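A.B. asks: the amino acid sequence is not available; the structure is as follows:
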């Protein structure tokens, strides 16, 4: 359990660091592209690179948000239930999200590996590297889910075990 908690913490820190670096890079690309256009120059790669960066930010940031329980949820019903019944409902939600993530991770991994020979429209880089942010982000979410799932029945309250707030 401690090893899984440590792995979850490391995944969170990596996701936050990668998302922050990508955010700075996307800002610089977009801002630089605007400045260059105003001066009569064109940096055609800025749009494609910033689009790829935004996709990666979404999936890396989503994994950190899952760890921090910052995903949107409607918890009014769970809050009204007795603790034992609420834990059953939370367990069901964890299992459903886990199944969806495993399914999505598998297919996004397959899509990323299938895109190995494809390149971007403007940037001559393999699309595999761009698409890998999806299964990596979802894989980190799976780690957070398993870690949270193992704490459901030992938790004294419902607030600490819900997926979102």
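C.D. replies: Nice, I can see it. Here the structure is a predicted model, which means the values were calculated and not measured. Residues are numbered from 1 along each chain as shown.
A.B. asks: when you work out contacts or count neighbours from here on, use the C-alpha atoms and nothing else.
C.D. replies: Fine.
A.B. asks: from residue 131, how far off is residue 109?
C.D. replies: Separation of residue 109 from residue 131 (Cα to Cα, to the nearest Å) stands at 8 Å.
A.B. asks: so between the two, which is more surrounded?
C.D. replies: Comparing residue 109 with residue 131 by other Cα atoms under 10 Å, the one with more neighbours is residue 131, at 22 against 19.
A.B. asks: quick one: the closest residue to the more buried one other than its chain neighbours from residue 137, how far?
C.D. replies: Excluding the flanking residues, the one nearest residue 131 by Cα to Cα, 6 or more residues apart in numbering is residue 112, at 4.9 Å. To residue 137, residue 112 is 13 Å away according to Cα to Cα.
A.B. asks: check residue 162 too.
C.D. replies: Applying Cα to Cα, the value for residue 162 to residue 137 is 20 Å.
A.B. asks: contact partners for residue 163?
C.D. replies: 66, 69, 71, 73, 90, 93, 94 (Cα atoms under 8 Å, 6 or more residues apart in numbering).
A.B. asks: now for the host helix or strand of the residue nearest to residue 131, which elements pack on it?
C.D. replies: Per DSSP states H and E: residue 112 is located in helix 83-114. With contacts taken as 3 or more Cα pairs under 8 Å, 6 or more residues apart in numbering; DSSP states H and E, helix 83-114 sits against helix 76-80, helix 127-131, helix 133-149.
A.B. asks: list the buried residues for the last one?
C.D. replies: Neighbour counts using 16 or more other Cα atoms under 10 Å place 133-149 of helix 133-149 among the buried residues.
A.B. asks: what's the answer for stretch 45-57, then?
C.D. replies: Residues 46, 49, 50, 52, 53, 54, 55, 56, 57 are the ones in stretch 45-57 that count as buried (16+ other Cα under 10 Å).
A.B. asks: what sits up against stretch 139-158?
C.D. replies: Contacts with stretch 139-158, where a contact means Cα under 8 Å, 6+ apart, come from 1, 4-5, 7-8, 11-12, 62-64, 66-67, 79, 83, 86-87, 90-91, 94, 98, 101-102, 105, 161.
A.B. asks: also this one, for the comparison:
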């Protein structure tokens, strides 16, 4: 199971690296062409914008598992250990419900936009708006992977590098 988790995290990370690299190349090429020829690539801004949308949604799960989202822990810190576990379990359940709802809303929105084309690239908007349900689906998977350790200990041992220390972040990785 840990091997599958490492593969999943690595694939998610490599997808982000590829998207960020593509965005950098598109913007860099556009700047180069603008200064050398005086003309911009007409689709560069649009491609960079859509890559940024995909980066945001597909990267949120990796940020979640590493405790990078904002957390306010005053209530959790004021509770006894059993109350903290209950609160963290409620947070996980609430997040799963919200993420599931957002997958549903994202699918509906993407389907509504499937016949419209982007102005410059002329691709169906469904490919742009598919980032939302896919990103929230990835959030669900990442949350389910770390939920048990987050609820029981409030910490999460990173599995993407074997020798990592246990992260003891304020509020844990999702709190």
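C.D. replies: Sure thing, it's come through. What you see is a predicted model, and the numbers here were worked out from it, not measured in a lab.
A.B. asks: TM-score for these two?
C.D. replies: The TM-score (TM-score structural alignment, normalised by the length of structure 1) is 0.85; 160 aligned residues with a Cα RMSD of 2.1 Å.
A.B. asks: could you check how far the residue in structure 2 sticking out farthest from the centre is from residue 47 of structure 2?
C.D. replies: Distance from the C-alpha centroid of structure 2 peaks at residue 37, with 37.3 Å (Cα atoms, centre = their mean). Note on residue 37 of structure 2: its distance to residue 47 of structure 2, by Cα to Cα, is 20 Å.
A.B. asks: same deal with residue 91 of structure 2?
C.D. replies: In terms of Cα to Cα, residue 91 of structure 2 sits 36 Å off from residue 47 of structure 2.
A.B. asks: what residues are up against the residue positioned nearest the centre of structure 2?
C.D. replies: Geometric centre of structure 2, nearest residue: residue 60, 1.9 Å, by Cα atoms, centre = their mean. For residue 60 of structure 2, the contact set (Cα under 8 Å, 6+ apart) comprises 135, 139.
A.B. asks: map it across to structure 1 for me.
C.D. replies: Mapped onto structure 1 by TM-score structural alignment, residue 60 of structure 2 lines up with residue 62.
A.B. asks: any idea which element its match lies in?
C.D. replies: helix 45-67.
A.B. asks: average offset of that helix relative to structure 2?
C.D. replies: Its matched residues in structure 2 lie on average 0.6 Å from helix 45-67 of structure 1 after superposition (mean Cα distance after the TM-score superposition for structure 1).
A.B. asks: kindly report the same for stretch 89-100 of structure 1.
C.D. replies: Mean for stretch 89-100 of structure 1 is 1.0 Å (mean Cα distance after the TM-score superposition for structure 1).
A.B. asks: now that stretch: buried residues?
C.D. replies: Neighbour-count burial for stretch 89-100 of structure 1 [16+ other Cα under 10 Å]: 89, 90, 91, 94, 97, 98.
A.B. asks: before we move on, what about stretch 34-42 of structure 1?
C.D. replies: residue 34.
A.B. asks: end to end, how far does that stretch reach?
C.D. replies: 9 Å.
A.B. asks: contacts for it, please.
C.D. replies: 33, 43.
A.B. asks: now do stretch 70-83 of structure 1
C.D. replies: The contact list for stretch 70-83 of structure 1, computed with Cα under 8 Å, 6+ apart, reads 62, 65, 86, 89, 90, 157, 158, 163, 164, 165.
A.B. asks: output those residues as CSV; include the columns distance to residue 17 of structure 1.
C.D. replies: CSV is the format used below for those (distance: Cα to Cα, whole Å):
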residue, distance to residue 17 of structure 1
62, 13
65, 13
86, 34
89, 33
90, 29
157, 31
158, 30
163, 22
164, 22
165, 23
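A.B. asks: just name the closest of those residues to residue 127 of structure 1, please.
C.D. replies: Nearest to residue 127 of structure 1 out of these is residue 62 (Cα to Cα; 21.0 Å).
A.B. asks: any idea how far residue 16 of structure 1 is from the closest one?
C.D. replies: From residue 62 of structure 1 to residue 16 of structure 1 the distance is 10 Å (Cα to Cα).
A.B. asks: now residue 90 of structure 1
C.D. replies: Residue 90 of structure 1 is 26 Å from residue 16 of structure 1, by Cα to Cα.
A.B. asks: can you check residue 101 of structure 1 too?
C.D. replies: 20 Å.
A.B. asks: now the buried residues of stretch 45-57 of structure 1 in CSV, with distance to residue 36 of structure 1?
C.D. replies: Supplementary listing: the buried residues of stretch 45-57 of structure 1 in CSV, determined by distance: Cα to Cα, whole Å:
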residue, distance to residue 36 of structure 1
46, 10
49, 16
50, 15
52, 20
53, 20
54, 21
55, 24
56, 25
57, 24
